[in-house]
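**Student:** Predicted model and sequence follow; I will ask about them next.
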Amino acid sequence: MPHLSRLTSLALAIALLGATPLLQADQTPTATDVTSEKAPLPLDELRTFAEVMDRIKSAYVEPVSDKTLLENAIKGMLSNLDPHSAYLEPEAFLELQESTSGEFGGLGIEVGTEDGFIKVISPIDDTPASAAGIQPGDLIVKIDDQPTKGLSMMEAVEKMRGKAGSPIVLTLVREGGKPFDVELKRAVIKVKSVKSQMLDDGYGYVRITQFQVNTGEEVGKALDKLRKDNGKKLSGLVLDLRNNPGGVLQAAVEVTDHFLKSGLIVYTEGRIANSELRFNADPADASEGVPLVVLINGGSASASEIVAGALQDHKRGVLMGTDSFGKGSVQTVLPLNNDRALKLTTALYFTPNGRSIQAQGIVPDIEVARAKVTREQDEEGIKEADLQGHLGNGNGGADKLRSKGEKPVRLQDGDYQLSQALNLLKGLNITRN
């Protein structure tokens, strides 16, 4: 997409919450990019800082090195800005770069902070966390019996990472209930960004678990494969963004562009040079204008909300599910000269109609809460066509006998929200035709 070349002097990317942070953009900002004016140094505050550091070194019960004190001071500066800004030491910076490539070690769980506790934003598909039944909104109150109250998000993530196969116990609180333990084994997390399949004749399904560098390309391939599998243009499509914690800004723009022919996708506003960007759709439409339902929930954050918000503003599809997470800020990775980096919130993003998602989220067009689906046994009785000597149809139609055997289990059969999305698509096609 030609308009993406505008990401030149600013490393703009949307942060993922927790264990899989954002990807550094192709070009590192220079000092002139991120500093518009040099403000005078606050000499009184610097004298106070130096005095506090000197007092700690001379009076603290144990010796503390200058390096430790200064690094703690840097961490303090970042931690008191917002939940998504952080100082990344070499190991954390390396993990950040690895995570958006789609493979990293840990539990496969995205986390944030709430009231001093670690809160689950979403488990990632096909990981120990999702297999253990961990849900968005769960509070992690202990990690291996150590309370998480007061831990920073980065500290909690570090404790949950570890060697593949090693055990870990998380103590969770769900919806204000009693604490309970979940035993897991760490694994090498290989995240497949895009999954797709046919739900029914003519109706396709695309799920995006996380926005990685190549997600836009993968969605394009998935749409092409669904079209070929169907043998003709699709009758409808479900785009599933539930429990998708976000990812790379450029990937969100590319995915949205597959469903639009023109118009604004997203724009950003910030203080530093080149932080005010606008991304527009190009004329190509990989989805061929197919009727679209987009599924979102409280675990849909960041880049997911960019896609959902743009499609909703353009009335390109129907949003179904529950309110999204509400992360509308942009993070920039600013590498330092010692294998460290700053992950700094530098801008807010807005939907085409100028909506800020920050702390509000996207409200679906049709609210459908998560529910368990239980299918009763269909005890079909004898039909007219089963009776001996019954009359024929008269119009030449074949007899419709009682069905025998079990029906195959489909993806939508155990997923109430997905089944409602599919029913809506079928209804839209009936009225359109």
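**Tutor:** It's in.
**Student:** from here on, contacts and neighbour counts on C-alpha atoms
**Tutor:** Will do.
**Student:** give the contact list for the spatially most distant residue from the centre of the chain.
**Tutor:** Largest separation from the mean C-alpha position in the chain: Gly389, at 60.3 Å (C-alpha atoms, centre = their mean). Residues in contact with Gly389 (C-alpha atoms under 8 Å, 6 or more residues apart in numbering): none are found.
**Student:** putting a second one here so we can go through both:
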Amino acid sequence: MVKTPLRALLSTLTLALAIPLSAQAAPANAPADTNALPIDSLRLFAEAFERIKQNYVKEVSDQQLIQYAIQGMVSNLDPHSSYLSPDDFRDLQESTSGEFGGLGIEVDQQDGLIRVVSPIDDTPAQKAGIKAGDMIIKVDGQAVSTMNVNDAINLMRGKPGSKVTLTLMREGVTQPIVKVLERAVIRVKSVKYKLYDDSYGYVRITQFQEDSGDEVVRALKRLKDDAKSKGLRGVVLDLRNNPGGVLQAAVEVAGAFLDGGLVVYTQGRGEDEGRADFDAKPGDLTGGVPLVVLINGGSASASEIVAGALQDRKRGVILGEPSFGKGSVQTIMPLGSDSAIKLTTALYFTPNGRSIQAEGITPDIRVNDVKVTPVAEQGVSIKEADLKGHLNNAGGNVQNNDQSISNLIESDYPLFESFNLLKALSLAKR
């Protein structure tokens, strides 16, 4: 069987397209057709394809060259558009379902390096102390400056139990940081919750998966049930280091705290037809109790959608550090039966029309993640309970509660301040 060179095929395609176009003459002052195929550029591509095919030092298949061409075409558009090989496409589907293999780290590309958007809770990356903003410069000794994001991710993934060495640069640290991590099967439970001081709810979302909205609904119901004695007085929604995920899940999560109305809208290329609105369902599941939303520099994409909606709709107070600023929409477009392209097709806007892209969400109250160390007491502190023969409390001894807000001041200062604010809002509402 004789194979027809790609150049000959494109020449045939050019001729076929030219025949119907030449049948009807265009007016001399007619504007150029922006949808017409760039025939000269396609000829140039075909010539380059043939030269590589015939002259490259090693034999390379047609399929490889086409994949490389698509990859280069898409990845140069912006940091978030990319070609998804069959393996990449499968990994993406696994990650949105909540189980995948690797280190548990969300990354993007910046200045030729791979930047950590955020580590995922309870994963090898988080346990090894990798932080949002770290720049990965090497994976197993291989420099990432010549790789795209997908290549770097593929290097970091592997068989559970195997090890990988990451070399990192961190702001404020002069020497590279070397971390040896053991790969694991990453099973991410996207929603965690606790009740503090018997009446203040805490909901943490690690990333937005397909079922995150339903999980938040169940968490709020359980918190309300557990707080029956005093009633649920407020909720802290923790979105720190949440890299985003499924858009519809973000809409459902925001909707759990809103009584209907606009959550976010996307705007594509068109002025009118390019806009799509995403609304919450009627009914605030918390009954309108005070809400504090906790964010930081690792809060990205879907996290910023939720924070922006609750801020614009004046439903909650945003506390913490400015968010990451990823306000672009990526659409997965399958190619054939097993690969796809991830293409940026629109931008996110908050209900008030603010673009999240490269701006992020600015918190209403700025609280940095700092380490709080108690000041050593000077001398001896004497209290009533230390006096001989003191009267006992008529109500009995108050038992220590592991879920006490006061225990957070040293372990998680921003969360401690979130609960302090929540208490103030709750008292003001009485």
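**Tutor:** Cool, the structure landed. All values derive from a computational prediction rather than experimental measurement.
**Student:** quick one on the thing from earlier: check the secondary structure at the residue farthest from the centre of the first structure for me.
**Tutor:** Under DSSP: H, G, I helix; E, B strand; the rest coil, Gly389 of the first structure falls in the coil class.
**Student:** Glu380 of the first structure versus that one, what's the distance?
**Tutor:** From Gly389 of the first structure across to Glu380 of the first structure, the span is 20 Å (C-alpha to C-alpha, to the nearest Å).
**Student:** And Ser85 of the first structure, by the same measure?
**Tutor:** Ser85 of the first structure is 60 Å from Glu380 of the first structure, by C-alpha to C-alpha.
**Student:** Look at these two and report which has more neighbours.
**Tutor:** Ser85 (21 against 9; other C-alpha atoms under 10 Å).
**Student:** The second structure: which residue goes with that one?
**Tutor:** In the second structure, the residue paired with Ser85 of the first structure according to TM-score structural alignment is Ser81.
**Student:** Pretty sure that match sits against Leu343.
**Tutor:** Yes - counting by C-alpha atoms under 8 Å, Ser81 of the second structure touches Leu343, with 4.6 Å between them.
**Student:** Overlap in contacts, those two.
**Tutor:** Common neighbours of Ser81 of the second structure and Leu343, counting by C-alpha under 8 Å, 6+ apart, are Val74, Gln330.
**Student:** Grab the nearest non-local neighbour of Leu247 of the second structure.
**Tutor:** Nearest residue to Leu247 of the second structure, sequence neighbours excluded (C-alpha to C-alpha, 6 or more residues apart in numbering): Ala302, at 6.0 Å.
**Student:** For the stretch 251-400 of the second structure, which segments are assigned as strands?
**Tutor:** Counting by DSSP state E, counting those that start in this stretch, the stretch 251-400 of the second structure has strands at residues 261-267, 275-280, 291-295, 317-320, 328-335, 339-349, 365-366.
**Student:** again, but for the stretch 1-150 of the first structure
**Tutor:** Counting by DSSP E, counting those that start in this stretch, the strands of the stretch 1-150 of the first structure are 12-13, 86-88, 103-106, 109-114, 117-123, 139-143, 146-147.
**Student:** so where is the first one in the second structure?
**Tutor:** Across the second structure, nothing matches strand 12-13 of the first structure (TM-score structural alignment).
**Student:** Show me what that strand is packed up against.
**Tutor:** Packing contacts for strand 12-13 of the first structure, counted by 3 or more C-alpha pairs under 8 Å, 6 or more residues apart in numbering; DSSP states H and E, involve helix 249-257, strand 329-335.
**Student:** Between helix 249-257 and the shortest one, find me the angle.
**Tutor:** In this case it means strand 329-335 of the first structure. Relative orientation of strand 329-335 of the first structure and helix 249-257, computed by axes from the mean of the first three to the mean of the last three C-alpha atoms, to 10 degrees: 140 degrees.
**Student:** how about Phe324 of the second structure, what does it touch?
**Tutor:** Applying C-alpha under 8 Å, 6+ apart, we find Phe324 of the second structure in contact with Val117, Asn296, Gly297, Gly298, Ser299, Ala300, Ser301, Ala358, Glu359, Gly360, Ile361.
**Student:** Could you report the distance from it to Leu168 of the second structure?
**Tutor:** Applying C-alpha to C-alpha, the value for Phe324 of the second structure to Leu168 of the second structure is 19 Å.
**Student:** Let me know the secondary structure of the most centrally placed residue in the first structure.
**Tutor:** Central residue of the first structure (C-alpha atoms, centre = their mean): Pro245, 2.1 Å from the mean position. Of the three states, Pro245 of the first structure takes coil under three-state DSSP.
**Student:** Please pull up the equivalent of it in the second structure.
**Tutor:** Checking TM-score structural alignment: Pro245 of the first structure goes with Pro243.
**Student:** Stretch 116-127 of the second structure: end-to-end distance?
**Tutor:** Terminal residues of stretch 116-127 of the second structure lie 15 Å apart, using C-alpha to C-alpha.
**Student:** all helices for the stretch 51-200 of the first structure, in order.
**Tutor:** Ranges of helices within the stretch 51-200 of the first structure are 66-79, 90-99, 128-131, 153-160, based on DSSP state H, counting those that start in this stretch.
**Student:** Please, where are all the helices along the stretch 301-430 of the second structure?
**Tutor:** In the stretch 301-430 of the second structure, helices defined by DSSP H, counting those that start in this stretch lie at 302-312, 408-411, 413-429, listed in chain order.
**Student:** Great, nothing more from me.
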